[in-house]
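# sequence first, then the predicted structure:
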Amino acid sequence: MPTQLIRNPVNPEQLMLLQQVFDETCTEHGIDKASPDGEALAFILVNSLQKGSADKEQLEALAGALIQTR
């Protein structure tokens, strides 16, 4: 039986938070939002928020760590 991942829906406030962190990270690091790197960043941020990382500082730290590894 496959393991089911629990993901919470994103509410409007969280969506605004995600957009802010995504926009700031892309601008700060010169990432084209429509590029594979931008899409991967967006995907990871959304998944992280759905799994419980709903704090701006946590999301920013995650984004920073991802940028370091690319």
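All right, it came through fine.
# only C-alpha atoms for contact and neighbour calcs from this point on.
Fine.
# nearest residue to the middle of this protein?
Leu45 (1.4 Å; C-alpha atoms, centre = their mean).
# what about Thr25, distance to Asn47?
Distance of Thr25 to Asn47, computed by C-alpha to C-alpha, to the nearest Å: 16 Å.
# comparison target below:
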Amino acid sequence: MRTQVRQPVNPDQLSLLQQVFDNACTEHRINKDSPDGEALALILVNSLQKGMSEKEALSHLAETLAQSR
């Protein structure tokens, strides 16, 4: 079994995540404190830690997740 190493999130990445998360929540009317909001945040953080660091890629992921809920 291969273990995926997760990198710590730096302040610039945290700002990026916040922007992507806020935009997705606003656009899709997701309450940030709801289970959907919490799941979206967790997936975005995990994706960034695993190497998805481009804003466009994270935004696309957030859009896909928000639409599929």
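Structure received. This one's a predicted model, so the numbers in the text were calculated from it and none came from an experiment.
# once they're superposed, tell me the TM-score.
TM-score of the superposed chains, computed with TM-score structural alignment, normalised by the length of structure 2, equals 0.94; 69 aligned residues with a C-alpha RMSD of 1.0 Å.
# re the thing from before, ok, Thr25 and Asn47 of structure 1, which is more surrounded?
Shown here are Thr25 of structure 1 and Asn47; by other C-alpha atoms under 10 Å, Thr25 has more neighbours (19 against 15).
# now Lys56 of structure 1: closest residue in space that isn't a chain neighbour?
Closest residue to Lys56 of structure 1 in three dimensions, ignoring its sequence neighbours and counting by C-alpha to C-alpha, 6 or more residues apart in numbering: Leu17, at 6.9 Å.
# hmm, who's touching the helix or strand containing that neighbour?
Following DSSP states H and E, one finds Leu17 of structure 1 within helix 12-29. Contact with helix 12-29 of structure 1 is made by 31-33, 38, 41-42, 45-46, 49, 54, 56, 59-60, 63-64, 67, as judged by C-alpha atoms under 8 Å, 6 or more residues apart in numbering.
# circling back: does the equivalent of the residue nearest to the centre of structure 1 over in structure 2 sit in a helix or strand, and which one?
Under the alignment by TM-score structural alignment, Leu45 of structure 1 pairs with Leu44 in structure 2. Element membership for Leu44 of structure 2 (DSSP H and E) is helix 35-49.
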